[in-house]
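Undergrad: fold the following for me, if possible:
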Amino acid sequence: MKSYRDLIVWQKSMNLVTLVYSLTSEFPENEKFGLTSQIKRSAISIPSNIVEGYGRNYRKDYSRFLQMARGSLFECQTQIEIAVNLSFISIDNCKEINELSIEVEKMLNSLINKLSKN
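TA: The predicted structure is shown next:
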């Protein structure tokens, strides 16, 4: 592997960020500095932590940053569910983002487990 850009989990998490930005563009204007901002920050944190960990020289550091990425992913999933509960978006409108976030979650779990076994 030559670059973090080769990591499928990073690529998919970048796609997740794009979907989050698209989804939150439909939120009410008065949520611009509230839930909208929070969801965007948690989504951006996922690929950011993946690459920061990748850039570290130690497996333990990499695993720790992957765990932080997973935490940000859980935060993003929860905030999207809150947005559904508040009727900012419908369940149908976030189907793709939910499916992708579950896929990223599984990939992060797998990578974390792999690093902890070595």
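Undergrad: only C-alpha atoms for contact and neighbour calcs from this point on.
TA: Fine.
Undergrad: buried residues in the helix or strand hosting K95?
TA: Per DSSP states H and E: K95 is located in helix 95-117. By neighbour count on 16 or more other C-alpha atoms under 10 Å, the buried set for helix 95-117 is I97, N98, L100, S101, V104, E105, M107, L108, L111, I112.
Undergrad: then stretch 68-82?
TA: Within stretch 68-82, the residues that count as buried by 16+ other C-alpha under 10 Å are 68-77, 79-81.
Undergrad: for comparison, sequence B:
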Amino acid sequence: MFKHNFKNLKIWQKAMDLTDLTYDYCKGLPVEERYNLIDQLNRCSCSIPSNIAEGSGKRTNVHFAEFLTTSLTSLFEVETQSLIYERRAYGSEKKLKECLELVAEVQKMIFSFRGRILNGGE
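TA: Purely as a prediction, here's the structure:
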């Protein structure tokens, strides 16, 4: 197993960027969604880099890959929440587009990285 300093992983850095972006986007959402969609989006966006960080400390690549998979499921959740916002025409359309583009980028990065570590590479 290759040990990873999660702060040096590009996937963690991009996931942190996504978390920042979603928190910023949520500032422009309707206050009545504070304890519903906003909290949900903030929680699942935080889960992405958190699971990458936690997985980086696991003993095997297989265990790390499981945490990367959990990060992916949180990404799918962020994407779904964002699409709900899009359907309801909430918040800044520009920021929402940025979020969705970054979600797609991070998904590709995690899929690729997970495949590499499972195949013995880094």
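Undergrad: now the TM-score, please.
TA: Remark: TM-score between the superposed chains equals 0.94 [TM-score structural alignment, normalised by the length of the first structure]; 118 aligned residues with a C-alpha RMSD of 1.4 Å.
Undergrad: rewinding a little: from the buried residues of stretch 68-82 of the first structure, which is closest to L23 of the first structure?
TA: Using C-alpha to C-alpha, I80 comes nearest to L23 of the first structure of the buried residues of stretch 68-82 of the first structure, at 9.4 Å.
Undergrad: is it true that the closest one touches S37?
TA: No. Using C-alpha atoms under 8 Å, I80 of the first structure makes no contact with S37, being 11.9 Å away.
Undergrad: for the second structure, which segments count as helices?
TA: Ranges of helices in the second structure, per DSSP state H, are 10-26, 39-56, 61-88, 93-118.
Undergrad: of those, which is nearest H4 of the second structure?
TA: Counting by C-alpha to C-alpha, H4 of the second structure lies closest to helix 39-56 out of the helices of the second structure; the figure is 5.5 Å.
Undergrad: just give me the match in the first structure for K27 of the second structure.
TA: Using TM-score structural alignment, the partner of K27 of the second structure in the first structure is S25.
Undergrad: ok, now C44 of the second structure?
TA: In the first structure, C44 of the second structure lands on S42 (TM-score structural alignment).
Undergrad: tell me the contacts of that match?
TA: S42 of the first structure is in contact with S72, L73, E75, C76, counting by C-alpha atoms under 8 Å, 6 or more residues apart in numbering.
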